[in-house]
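Asker: I would like the atomic coordinates for the input below:
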Amino acid sequence: MSRGHGGGARPAGRWLAWALQLALIAAIGLAVLWMVRHALGVLQARGVRSGFDFLLAPAGFEISEGWIAFDAGQPFWRAFLAGVVNTVRASVPAAVLAVVLGTLLGIGRLASHMLVRGVCTAYVEALRNVPLLVQLLMLYFALTHLLPDTQEAREWLPGVWLSKGGLALPWPVHEAAQRWHLEWPEMGNFGVIGGASLSPEYLTIVLGLGLYSAAFVAEIVRAGIGSVARGQALAAQALGLTPGQQLRLVVLPQALRVIVPALTNQLLSLTKNSSLAVAVGYPELVSVANTSLSSTGRAFECIAVVMAVYLLLSLVIAVVMNRFNARVALRGWE
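Answerer: Model (predicted):
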């Protein structure tokens, strides 16, 4: 009987915990709503135009690139949406680059080969000790001044052209006949035509964020591997596993318990650091907000939109990584 009573108490405690969390969220939401309404009221009392109605007005400016087509006649809310999509468009590949490269660097820092260990250590120490903004500006200068002109683009790999105008890649396109085919870039009279074109601004923010964050991911991976008891690797070696198998099957799955929480924080920082793209002219969220602020004078509203979007993106990343941690890191990968 005591067991049944205890089993019934657990769901009740769980529901109470959920109710308290929902009440806290509601209280925070009401507090934020009150602060926003109060701020707008103060602005109106001082004769400053305020409110979010400007989001429905024509923006009056264009966005140079992105997955969402945008022109000057479309409303501000669509401009902000295009900026959000551009932020995600840059942050996701940068995060993939950071995780892959950072993992290799972290493993390399523990390598027995002195040259490999030294190169990885030099990379980590150099990039994580130079401000990201400085790295972005230097990378942008290299892409726009040191590469060949657009009319003299070089084909570094089959179908891959690089010049001051950016990077051209083969890309699948859809024809009217309902067929997909791979469109290959080729040199035209005024530069490379066809395929997908990635601007220097986009390449700068993706490479800059990815290479910079990889230095921090490397330290996270190194610490995670170091947290695994030496006896685990020795036991795997006694079973006849190769060094690569020891790392992949024994060490890394256990190291994930330490790696994933710290990696979550690094991915959050990477996403927020994408706001520095405004320095090189990439039209992400902050850049769109700055242009909208200059056009409308609605500083509070534009900043509020930026804050809300970054908060939402951070919450999404946190939820995804927490689920990954719960399903994979606590029991390794299968």
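Asker: when you work out contacts or count neighbours from here on, use the C-alpha atoms and nothing else.
Answerer: Noted.
Asker: in a helix, P172, correct?
Answerer: No - checked against DSSP: H, G, I helix; E, B strand; the rest coil, P172 lies outside a helix; its state is strand.
Asker: state the distance from it to V192.
Answerer: 17 Å (CA to CA, to the nearest Å).
Asker: any chance you could map the strands in the protein?
Answerer: Under the criterion DSSP state E, strands of the chain are mapped to 154-157, 160-163, 166-169, 171-174, 180-183, 186-187, 192-193, 196-198.
Asker: how about this one, so we can line them up?
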Amino acid sequence: MNYNWNWSVFLTPVPSGETTYLGWLFTGLQWTVALSLSAWVIALVVGSIVGVLRTVPNRWLSSFAAVYVECFRNVPLLVQLFSWYFVLPELLPPALGNAYKQSDPLLQQFLAAMLCLGLFTAARVAEQVRAGIESLPRGQKNAGLAMGFTLAQVYRHVLLPMAFRIIVPPLTSEFLNIFKNSAVATTIGLIELSRQAQQLVDYTAQPYEAFIAVTLLYVCINVTVMFLMRRLEEKVRVPGFIGGK
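Answerer: You can find the predicted model right below:
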């Protein structure tokens, strides 16, 4: 292959001179991690609430939760991102919409991507939570009610502690996906990891080095997440249930 490999390009100063191309990649890595973790907090909180609502006996609440899940799961992520970034500011009250549009462009991009990724992943987390609750024997819920617990107390003290232990493995998969899905934020201009790689290619014409480095950084993120989640799974697993020994 007639290609001039140049790994030292990462130590070359960028045109502005304030850092190196490797520094660019690490800056993109920081934005990717910040975006993914903040979106995961939204996904876990909203997904847990929606997942619980999917299993409550109130038909209106369970129907609302089902509509939320179907809407966010069946609309492409990229379409949702464009809707949050381009459409939502126009639907806000004029004062709030103008304040948002006049704010720092980087902040606009980050907030739009965070909300999009968080609420999109929340729909997937909700299904994991629902499956975890429904996998438990009905006797657990009935026993809690028979002891005088309210339905909310049954969920809080009986069902959810067990359900979350069961769904740690699928939640790990969703946690990894949110890091990979964060790359779509490059389409609205957020300078995350993949966007920094594209900039590096534009300035240096060294595509193989740039994307090999980015691939390795994503692999490092995934290996770290998998290691931490495996340790968590070992600590919370329940014998006789999914993931238990």
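Asker: tell me roughly how far stretch 82-99 of structure 1 lies from structure 2 on average.
Answerer: When structure 2 is superposed, stretch 82-99 of structure 1 averages 0.4 Å from its matched positions, counting by mean CA distance after the TM-score superposition for structure 1.
Asker: okay, that stretch sits on what stretch of structure 2?
Answerer: Mapping stretch 82-99 of structure 1 onto structure 2 (TM-score structural alignment) gives residues 27-44.
Asker: in structure 2, what residue corresponds to V320 of structure 1?
Answerer: With TM-score structural alignment as the criterion, V320 of structure 1 pairs with L228.
Asker: based on its surroundings, how many neighbours for that match?
Answerer: 12 (other CA atoms under 10 Å).
Asker: who's more crowded, P172 and V192 of structure 1?
Answerer: Relative neighbour count places V192 above the other of P172 of structure 1 and V192, with 24 against 13, counting by other CA under 10 Å.
Asker: rewinding a little: can you tell me how far the match of V320 of structure 1 sits from Q196 of structure 2?
Answerer: Shown here: L228 of structure 2 relative to Q196 of structure 2, a distance of 27 Å by CA to CA.
Asker: could you do P239 of structure 2 as well?
Answerer: Taking CA to CA as the criterion, P239 of structure 2 is separated from Q196 of structure 2 by 45 Å.
Asker: which of these two has more residues huddled nearby?
Answerer: In this view P239 of structure 2 and Q196 are compared by other CA under 10 Å, and Q196 has more residues nearby, 25 against 9.
Asker: what residues are up against the equivalent of the more buried one over in structure 1?
Answerer: The equivalent of Q196 of structure 2 in structure 1 is V288 (alignment by TM-score structural alignment). Contacts were defined as CA atoms under 8 Å, 6 or more residues apart in numbering; by that measure V288 of structure 1 touches A79, F80, G83.
Asker: also V214 of structure 2?
Answerer: Under the criterion of CA under 8 Å, 6+ apart, the contact partners of V214 of structure 2 comprise L25, L193, S194, A197.
Asker: swap the cut-off to 7 Å and go again
Answerer: Going by CA atoms under 7 Å, 6 or more residues apart in numbering, V214 of structure 2 touches L193, S194, A197.
Asker: helices of structure 2, start to end?
Answerer: With DSSP state H as the criterion, structure 2 has helices at 21-53, 59-74, 77-82, 88-91, 94-101, 105-134, 138-146, 151-154, 160-166, 168-181, 193-204, 207-236.
Asker: pipe those into a markdown table and attach distance to V14 of structure 2 per row.
Answerer: Written out in a markdown table, the entries for these read as follows (distance: least, CA to CA, whole Å):
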| stretch | distance to V14 of structure 2 |
| --- | --- |
| helix 21-53 | 6 |
| helix 59-74 | 40 |
| helix 77-82 | 30 |
| helix 88-91 | 34 |
| helix 94-101 | 30 |
| helix 105-134 | 20 |
| helix 138-146 | 61 |
| helix 151-154 | 56 |
| helix 160-166 | 46 |
| helix 168-181 | 26 |
| helix 193-204 | 8 |
| helix 207-236 | 14 |
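Asker: deepest-packed of these, please.
Answerer: Each of these was scored by mean neighbour count; the highest is helix 105-134, a mean of 23, by mean count of other CA atoms under 10 Å.
Asker: just give me the residue closest to the centre of structure 2.
Answerer: For structure 2, I178 is the residue whose C-alpha lies nearest the centre (CA atoms, centre = their mean; 3.2 Å).
Asker: can you tell me what that one aligns to in structure 1?
Answerer: Pairing criterion TM-score structural alignment: the partner of I178 of structure 2 within structure 1 is identified as L270.
Asker: what's the answer for G139 of structure 2, then?
Answerer: Superposed on structure 1 with TM-score structural alignment, G139 of structure 2 falls opposite G231.
Asker: enumerate every residue touching that match.
Answerer: Applying CA under 7 Å, 6+ apart, we find G231 of structure 1 in contact with no residue.
Asker: from P207 of structure 2, how far off is the match of V320 of structure 1?
Answerer: Taken as CA to CA, the spacing of L228 of structure 2 relative to P207 of structure 2 amounts to 32 Å.
Asker: dump the residue contacts of the residue mapped onto L117 of structure 2 from structure 1.
Answerer: For L117 of structure 2, the equivalent position in structure 1 is taken to be L209, counting by TM-score structural alignment. By CA under 7 Å, 6+ apart, the contact list for L209 of structure 1 reads A94, L270.
Asker: 6 Å instead, please
Answerer: Residues counted as contacts of L209 of structure 1 (CA atoms under 6 Å, 6 or more residues apart in numbering) are A94.
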